[in-house]
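Trainee: Give me the fold of what follows.
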Amino acid sequence: MKNIAIIGAGQLGSRHLQALAKVNEEVVLYIVDPIEMSLEISKERFNKVNTLGKNLMCLNHTTDLPKELEFVVVSTNSKQRLTVLQELLNHAQVKYLLLEKFLFPTIQEYEQATRILETKDTSVYVNCARTMWPAYQKLKIKMEKSSSITYEVVGVNWNLASNAIHFLNLFLYLLNESEVTIDTSMLDYEPLKSKREGYIEFSGTLTAVTPSQHKLILTSNLVGDSSTMIRIKSDTQVIEINELNQIISINGDKETFNMHHQSNLTNQVYEQLIKTGNCSLVTYQQSAKEHIMLLHAFQEFLGDRNGAIT
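Mentor: Coordinates of the predicted model:
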């Protein structure tokens, strides 16, 4: 029987667990967290959806996991992730590994993680999940013949620092591009305190431009009450997406835009990996490149001011 583990039983970890309860084969599930209350909450959420009768083991230490693991999700904060990655791969043989974003808070940690992963026979992906959504997969096809694309995200307090990677990854995915030049000059000077202790957020506007001159514009305003909107303009199309209200408008024609929650996605990632050996998420190699581009820009913007992204 295959072993599947989640390390980190926070809000997102518990949603990964709910998704994996839906895997259509017999597996043993493990969730690891040093905090008993987090494990209890995750167990309660798991039991609500465990209609297939999966076995769940709650552990406090990564080193208590089995030595062979088919699939592992690392769902910790960014400051913890490298230590957890080292501990996990020193302890067990992992076939498939899914890392949450923001991957790591320093450039040096990307270098260390890459060296570790180069010595292991583990396929690694990063959970920038929108490329899994069928609606964005269809949109990618619609945009194939478009040029002069501007992709804009505008909202209020949507955690630009930690969520920019999602939109950068999606932007590059839709355009089949891999690099950008990032401009932070329109970010608000004072960083904001994140909801998570010890981390920061940004408000204002961040822009990124590809070598083909396609542009990404991300704006998080401090005040307002409107939903976050995505607007994509090209030479042939104007597309507006309200993910929360699940509506897309293409040149004025509206239709349903299905949003997918994590509690219905991680099982699909696992099943794709088992069937084909890969999945629709970004690989670690490409995602690390995208993270580092953002992190360089953020660090240059911060200068002597300290702050980590989660």
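Trainee: Please make it C-alpha for all contacts and neighbour counts, starting now.
Mentor: Will do.
Trainee: So which elements touch the helix or strand where residue 116 lies?
Mentor: Using DSSP states H and E, residue 116 maps to helix 107-118. When contacts are defined as 3 or more C-alpha pairs under 8 Å, 6 or more residues apart in numbering; DSSP states H and E, helix 107-118 sits against helix 78-91, helix 284-302.
Trainee: compare with the first, here's sequence two:
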Amino acid sequence: MSNTIFVVCAGNLGSRHLQGLTKVERPLDIYVYDPSPDSLRVARERYDAVRTRSDITLTTLDSIANAPSEIDVAIVATTANVRLQVLRQIVGVLNIKKLLLEKVLFQDLHDYEEGAALLGDAARTTWVNCAQRLWPFFKELKARYANDPDLRITISGSNWGLGCNSVHNTDIAQFLWADSAKHEALLDANVIDSKRNGFKEFTGELITSISTGGGLRQISYARGTAPFVITANHPLETLSWDVSNSKLYTANDQNGWTPKESNLSAPFQSQLTADVVTEMLDGRDCGLPNFETSARVHLETLSALLTGMRRHGVDFGTLCPVT
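Mentor: All right, here's what the predicted structure looks like:
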């Protein structure tokens, strides 16, 4: 018997989810909705490029009204500005057993209360795709130093999308420490147009301080071509991961604090989706934050960014224009 998967939005991220779904080791009936024929065409091409099995099928839809009424897992891969609107169209209308939402969840701070109310009991079976929790680097870091007040992490690089991507990293802080945190944004004055049309980006710093000790600092430089680097400092070890160049440098007392180089690449979304969906279908922990946890981290992060821009006289109200 096949499981039914419904993907909302066939854009870049949605099509990568489709590619990942081809690796699920069970029969699937996949439906993907997007109002854009071009997006559906590209998604079909990307799906066909990696599909190898006949027991996984894909049906493209140009209307949510044509979606199946019984869905095992729905993946909402839209941009943040329309996600709540999509949830209004599917939650309570379709029988969805499990739900996976992309980040940023919603742009407007007020939408989080409505989103939670709309989901109701379904929030317990709704997860948010803050997928860095699934990266081996962070899983191993947690295994060694979970809740350690001496752990300090710095994430830096040039123009890497602090606005749209910072919630990935504030979520990592919650993942590693599981304690309350304070976030402070020391942003540059200029607001930048995002690579995604209609959205904005910020540069500067976002500092997360853990109440019991430890912290995470994010830096996005407004100029230069500095690589994206994640550095974890601890009295017993220093790990510096040049993500841009897939190199990890490890130094500790065992190697005389002389950095040892190894290869380490960040997983693509298409490499993660199959395991996440399989765990969701089987009723096991998929490794991602649930809606309640992630909504709290989102609110704290977006509030800090909005406050950081108000210091420069830029007031977006309660709507942070990122995705």
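Trainee: okay, and the helix holding residue 116 of structure 1 goes to which residues in structure 2?
Mentor: Residues 109-120 of structure 2 are where helix 107-118 of structure 1 aligns, with TM-score structural alignment as the criterion.
Trainee: what comes up buried for that stretch?
Mentor: Burial within stretch 109-120 of structure 2, assessed by neighbour count using 16 or more other C-alpha atoms under 10 Å, is assigned to 109, 111-112, 115, 118-119.
Trainee: What residues sit buried inside stretch 197-208 of structure 1?
Mentor: Buried, per 16+ other C-alpha under 10 Å, within stretch 197-208 of structure 1: 199-208.
Trainee: now those in a markdown table, with secondary structure and distance to residue 182 of structure 1?
Mentor: Output for the buried residues of stretch 197-208 of structure 1, formatted as a markdown table (DSSP: H, G, I helix; E, B strand; the rest coil; distance: C-alpha to C-alpha, whole Å):
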| residue | secondary structure | distance to residue 182 of structure 1 |
| --- | --- | --- |
| 199 | coil | 21 |
| 200 | strand | 19 |
| 201 | strand | 17 |
| 202 | coil | 15 |
| 203 | coil | 16 |
| 204 | strand | 14 |
| 205 | strand | 11 |
| 206 | strand | 7 |
| 207 | strand | 6 |
| 208 | strand | 4 |
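Trainee: could these go into TSV alongside distance to residue 167 of structure 1?
Mentor: Below are the buried residues of stretch 197-208 of structure 1 laid out as TSV (distance: C-alpha to C-alpha, whole Å):
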residue	distance to residue 167 of structure 1
199	20
200	18
201	16
202	15
203	15
204	15
205	13
206	11
207	11
208	11
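Trainee: now the helices for the stretch 151-300 of structure 2?
Mentor: Under the criterion DSSP state H, counting those that start in this stretch, helices of the stretch 151-300 of structure 2 are mapped to 162-177, 269-282, 291-310.
Trainee: tell me the average deviation of the first one from structure 1 after fitting.
Mentor: Spelled out, it's helix 162-177 of structure 2. Once fitted to structure 1, helix 162-177 of structure 2 is off its aligned match by 1.1 Å on average (mean C-alpha distance after the TM-score superposition for structure 1).
Trainee: Residues contacting that helix, please?
Mentor: 103-104, 130-133, 138, 141-142, 145-148, 180-181, 200-204, 206, 208, 210, 215-216, 218-220, 294, 297-298, 301, 305, 322-323 (C-alpha atoms under 8 Å, 6 or more residues apart in numbering).
Trainee: What span of structure 1 is that helix aligned with?
Mentor: So helix 162-177 of structure 2 sits over residues 160-175 in structure 1, by TM-score structural alignment.
Trainee: Pull out the buried residues from the matching stretch.
Mentor: Buried residues in stretch 160-175 of structure 1 (16+ other C-alpha under 10 Å): 160-175.
Trainee: Out of the helices and strands packed on helix 107-118 of structure 1, the one nearest residue 47 of structure 1 is which?
Mentor: Nearest to residue 47 of structure 1, of all those, is helix 78-91, at 26.1 Å by C-alpha to C-alpha.
Trainee: in the closest one, what counts as buried?
Mentor: Within helix 78-91 of structure 1, the residues scored as buried using 16+ other C-alpha under 10 Å are 78-79, 81-82, 84-85, 88-89, 91.
Trainee: so that helix aligns onto which residues of structure 2?
Mentor: Taking TM-score structural alignment, helix 78-91 of structure 1 hits residues 80-93 over in structure 2.
Trainee: Regarding that stretch, how distant is the last residue from the first?
Mentor: This stretch, stretch 80-93 of structure 2, spans 21 Å end to end (C-alpha to C-alpha, to the nearest Å).
Trainee: again with stretch 15-29 of structure 2
Mentor: End-to-end distance of stretch 15-29 of structure 2 (C-alpha to C-alpha): 15 Å.
Trainee: now do stretch 261-270 of structure 1
Mentor: 15 Å.
Trainee: what does stretch 298-310 of structure 1 give?
Mentor: Length of stretch 298-310 of structure 1, first residue to last, C-alpha to C-alpha: 13 Å.
Trainee: Thought residue 27 was touching residue 5 of structure 2, still the case?
Mentor: No: with contact defined as C-alpha atoms under 8 Å, residue 5 of structure 2 does not count as touching residue 27 (10.6 Å).
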